[in-house]
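*Asks:* Structure of the sequence below:
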Amino acid sequence: MMETEFTPWVSLAGGVLIGIASILLMAMNGRIAGMTGILTGIIPPFSTDWPWRIAFLAGAVIAPVLYIAAGQAIAYAVPVSLPLLALGGLIVGVGVYYGAGCTSGHGVCGMARLSPRSIAATVTFMIFTGLTVYVLRHVVGV
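*Replies:* Down below sits the predicted model:
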């Protein structure tokens, strides 16, 4: 079984930074910080506002690199095989499509706007996340 370590202060700092980035994007560009929507806008055919999308995604990649460069370790483990990882990605992609958005768009931005659709989507995400963790850890034994 995989052990996890809860880091409340680092987690809080990360959440605050995500919130600030979301607020700034909405205030400066009038756009929701949903990672899937941002990513979709840089895949051909390109949207006309692709420069900010590239900058946002570059920040999401560069931030962990800077964290590591500052001497901080990022512990992670992938407890499943590559085919199961790909299947999980496919299932998430289908969910994003039918849910009309991802966890960042609905969970961070939509909930902050008190959107009923986003609240329902986020509750659904959380229920199925809990069920998945329970089944994988206590039924399957991963």
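*Asks:* drop to CA atoms for contacts and neighbour counts, all remaining ones
*Replies:* Fine.
*Asks:* And for residue 115, the neighbour number?
*Replies:* Residue 115: 14 surrounding residues under other Cα atoms under 10 Å.
*Asks:* Residue 106 versus that one, what's the distance?
*Replies:* 8 Å (Cα to Cα, to the nearest Å).
*Asks:* next up, for comparison:
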Amino acid sequence: MITIDWNAFTPWSALAGGALIGLATVILLLLNGRIAGISGIVGGLFDRAAGETGWRLTFTLGLLAGPALWAAFHTLPPIQIEADYPLLVVAGLLVGLGTRYASGCTSGHGVCGLSRLSPRSLVATLVFMGAGFTTVYVTRHLLGG
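*Replies:* Here you go, the predicted model:
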């Protein structure tokens, strides 16, 4: 059973955040001709192609600066991760492997690809979401986690 804490339900801030993500992806596409897929942007930092490092580094630093800026004025909610470090490392590696096989991540396919009506992005997003739903179901209900 799912319970919603209506006192903490913030649809307006979620809507504003989603609109800002959409606006940022449109600006990146219009000004740089690039898709805002985080795995591709961060992965490109390691390729060191000429003229590619500056914008990728700026984008990545902006992602990291957002929560830091918010924390300067507000209290961040506590982070609770109910997994040990080896499991987190394996999970991270599996996500990285999946983004390589799918030629992108949820931000690239789910946000940018779906908005461009890309059939490949639709399939990738359905697979991402299906894998997530299945993982939660198996770990919470079948394995008793």
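*Asks:* TM-score for the pair, please.
*Replies:* Once superposed, the chains reach a TM-score of 0.90 (TM-score structural alignment, normalised by the length of the first structure), with 139 aligned residues with a Cα RMSD of 1.7 Å.
*Asks:* Map residue 40 of the first structure onto the second structure.
*Replies:* Under the alignment (TM-score structural alignment), residue 40 of the first structure maps onto residue 43 of the second structure.
*Asks:* Now name the helix or strand holding that match.
*Replies:* In this assignment (DSSP states H and E), residue 43 of the second structure forms part of helix 38-44.
*Asks:* how about residue 50 of the first structure, what's its partner in the second structure?
*Replies:* Match for residue 50 of the first structure (TM-score structural alignment): residue 53.
*Asks:* Check residue 31 of the first structure too.
*Replies:* Per TM-score structural alignment, residue 31 of the first structure is aligned with residue 34.
*Asks:* and the gap between that match and residue 119 of the second structure?
*Replies:* 19 Å.
*Asks:* residues contacting the match of residue 50 of the first structure?
*Replies:* Residue 53 of the second structure is in contact with 44, 45, counting by Cα atoms under 8 Å, 6 or more residues apart in numbering.
*Asks:* ok, it to residue 84 of the second structure distance?
*Replies:* Applying Cα to Cα to residue 53 of the second structure and residue 84 of the second structure gives a distance of 34 Å.
*Asks:* so how far does the helix or strand following the helix holding residue 43 of the second structure sit from its counterpart in the first structure?
*Replies:* Downstream of helix 38-44 of the second structure, the first helix or strand assigned by DSSP H and E is helix 53-73. Aligned to the first structure and superposed, helix 53-73 of the second structure gives a mean residue distance of 0.7 Å (mean Cα distance after the TM-score superposition for the first structure).
*Asks:* Could I get the buried residue list for helix 53-73 of the second structure?
*Replies:* 53, 56, 59 (16 or more other Cα atoms under 10 Å).
*Asks:* In CSV: these, plus distance to residue 30 of the second structure.
*Replies:* Output for the buried residues of helix 53-73 of the second structure, formatted as CSV (distance: Cα to Cα, whole Å):
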residue, distance to residue 30 of the second structure
53, 19
56, 16
59, 15
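*Asks:* Fine by me, we can end here.
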